[in-house]
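>>> Could you look at this predicted model? Sequence included:
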Amino acid sequence: MKKLLLLLFLPSIVITQTSVNYEITFQSVWNAGHHGTLPGSAHWSDFVGATHNDQITFWEIGGFASPGIEDVAELGQNTDFFNEVNEAINPLVGSPTADQWLQQGFSPFAAISSSTLMTVNVHEDFPLITLATMVAPSPDWFSGVSGYSLKNPDGSWKTTHSVPVFVYDAGTEDGMAYSLSNAATSPHVAISVRNMFLFNGVYSQGDEKVGDITFTLLSQLDVEDFENLKSVTISPNPTNGLTTISNLNRIANSLDIYDILGKRVHTQSIENLDSVDLDLHLKSGIYLVNIKSDSGVESRKLIIN
């Protein structure tokens, strides 16, 4: 319980804006002294996740791992998790429960490493954030935050602060050592905090934090511009690669397109434009388009035939 108390008393700033920008950095402290003798190939998979509301949970302690979280935890792969987020952004029925996919690699390729998500826009309709990264190599261990609110109980946005994070066991694969070749856990068990590690026959207590995630408040945003961005359209969609993004209202800065693996496959500046014509040479499939301005991010699904 004392670990949870670290999250409760945070500075706040009372503002009326519907969204703010944060820079989000994961800084690891994964080390042999607290987490067992480390493998020579110790590293982290991409730092991935989403901003969302309280109508969806992507993972939580005591819950069962989704296929997406299982793939992140076991293999460091993001395809299924990306699809889960994309379905929440673009539901077939009902309202969106998430509004953007987040992904960034770590550097260096090592146990002590960091990853920074630059200028993450958080809207008041989607004030929660879930993040995950694989502790690699391992059976099914990962770290991150689940449904963490960037708002205080009084409705104000949290100012710059850090959150300690730990190693979690996804409950999908057996094993106590830092290795990838392990039998599946059958049936799956609930996600839990990992507190014992085995390497070269030696058990080590591992209940210390494995890193910190720092949320740096960058800016307060213009409400009117953000609402104007919601009118963006993509047509034709589906398309053979030739399509037009309209109603940018000269307030968007850039657009990024991600494939179903969560990999960014296209990026370009769209500053001071009302519309932009795209000639995309991409494989057939479903893509996620993130349209960014100083005041927010709008996501749209794009289908390439």
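Perfect, I can see it now.
>>> contacts, neighbours, all on C-alpha from now
Will do.
>>> show me what contacts Phe215?
By CA atoms under 8 Å, 6 or more residues apart in numbering, Phe215 lies in contact with 22-25, 159-162.
>>> For the residues you listed, which two are the farthest from each other?
Spatial extent of the contacts of Phe215 (CA to CA) is set by the pair Thr25 and Thr159 at 14.3 Å.
>>> what helix or strand does the most centrally placed residue in the chain sit in?
By CA atoms, centre = their mean, the chain has its centre lying nearest to Gly49, at 1.5 Å. Following DSSP states H and E, one finds Gly49 within strand 47-52.
>>> in that strand, what counts as buried?
47-52 (16 or more other CA atoms under 10 Å).
>>> so where do the strands sit in the stretch 151-300 of the chain?
Secondary structure of the stretch 151-300 of the chain (DSSP state E, counting those that start in this stretch): strands at 157-158, 161-165, 168-169, 192-193, 196-199, 202-205, 211-220, 233-235, 242-246, 252-258, 264-269, 276-279, 285-293, 296-304.
>>> Would you tell me which of these gets closest to Leu150?
That would be strand 157-158 among the strands of the stretch 151-300 of the chain, by CA to CA, at 5.6 Å.
>>> second one coming, line it up with the first:
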Amino acid sequence: MELLICLWLWNVLELFSLTAPTEGLPVLPCSSEAASYSLVYKGKWSPSAFPKQYPLYRPPAQWSPLIAVTHNDQYQLWQLDSLASPGVREYAETGANATLTQETEKAKNKMHSIAEFFKASAIPSGIGQRSIKLTVYPTHPLLSFMVRIVPSPDWFVGSDSIILCEGNHWKEELTLDLYPYDAGTDSGFTFSSPNFATVPQDKITKITSAFPNHGANSFYYPRLRHLPPMARLTLRKLKRWQSVKTPAIKLNFIPRGRETERFSETPLDCEVSTWSSWSPCNRECNQFGTRRRTRFIHTKPSNSGAPCPELEQERKCIPRNCFW
């Protein structure tokens, strides 16, 4: 009897599932299961790709700890053409993430817009890599991250709201080339500029080879249409049995006899100062003499950049301070 009742209930449930309306039922953007990813961040900030003012010491070129957040569309870690939050400002200027952590915890508790907060350790050179494992949930299928450029006034690389689902399934792999951004909170032009707050605060902007359009800008390369990528992010979906091991850092050196990786070479033209004033004429009255003016080199050329122009000029002259 119990077996007959069970069979009858099974048939009723099956019939209901076939005839029940689907209208109004929640539709998940991705698979109903969470997905695990390997996140690999690779710094490509080399002196050949970015020869202008490349930081060699105090401190040398390096990367801060990576900050990543999985979230839904009700939250944004940072956004282009928007003002940076106090936490983003602190992180972009100093690399500290205490305020940013508080902001994400507050959003998680009040709006339930954040699923997880992740952090990868710093890279002590411009070239190197770090990897972490992260979990993404169907209700929080977006990923945002930041890595501060060290040293810099308030510059960073990152991406805002990467969509990890495609149709109704998780993406298997994603690779992004990364370029510099200005947080809009510090007005320095060079990697080693002193702290000079931007008042009022500007919006977050993308730094390009022509913007800011100023010769002192460390990323100003007028001969380039686009900057080479400073870094690369790779996300790979993991099988359930896979794990992620943090690889050893690739330090910024070239082994004897070969190169571990070929980086693009950016031509850097020579940059010189303006001319000095002409010197006084170096002869007595009624005699032809010469006067000189000079200029000095701001930036030496590299990677087949334009050579320096002449640094000294002479002209014939007759003294004008004569008395008859």
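Arrived safely. Keep in mind that this is a model prediction, so the values were computed, not measured.
>>> And the strands of the stretch 151-300 of the first structure: which comes nearest Phe142 of the first structure?
So among these, strand 168-169 is nearest, using CA to CA, at 5.3 Å.
>>> how big is the offset of the closest one relative to the second structure?
For strand 168-169 of the first structure, the mean deviation from the second structure after alignment is 0.4 Å (mean CA distance after the TM-score superposition for the first structure).
>>> Report all helices and strands that that strand contacts.
strand 141-149, strand 192-193 (3 or more CA pairs under 8 Å, 6 or more residues apart in numbering; DSSP states H and E).
>>> Switch these over to JSON lines; also include mean neighbour count.
JSON lines is the format used below for these (neighbours: other CA atoms under 10 Å):
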{"stretch": "strand 141-149", "mean neighbour count": "22"}
{"stretch": "strand 192-193", "mean neighbour count": "17"}
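>>> Export those as a markdown table, with columns for distance to Ala170 of the first structure.
Conversion of those to a markdown table gives the following (distance: least, CA to CA, whole Å):
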| stretch | distance to Ala170 of the first structure |
| --- | --- |
| strand 141-149 | 6 |
| strand 192-193 | 7 |
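>>> how about those, which one is nearest Leu217 of the first structure?
With CA to CA, the closest approach to Leu217 of the first structure among these belongs to strand 141-149: 13.6 Å.
>>> and that closest one, which stretch of the second structure?
Using TM-score structural alignment, strand 141-149 of the first structure corresponds to residues 155-163 of the second structure.
>>> mean distance, that stretch to its aligned residues in the first structure?
Averaged out, stretch 155-163 of the second structure is 0.8 Å away (mean CA distance after the TM-score superposition for the first structure).
>>> Now do that stretch: distance to the chain's middle.
With CA atoms, centre = their mean, to the nearest Å as the basis, stretch 155-163 of the second structure stands 8 Å off its chain's centre.
>>> from memory Thr135 of the second structure sits against Ser36, does it?
Yes: at 4.4 Å, Thr135 of the second structure counts as touching Ser36 under the criterion of CA atoms under 8 Å.
>>> Which of the two has more residues huddled nearby?
Ser36 (20 against 17; other CA atoms under 10 Å).
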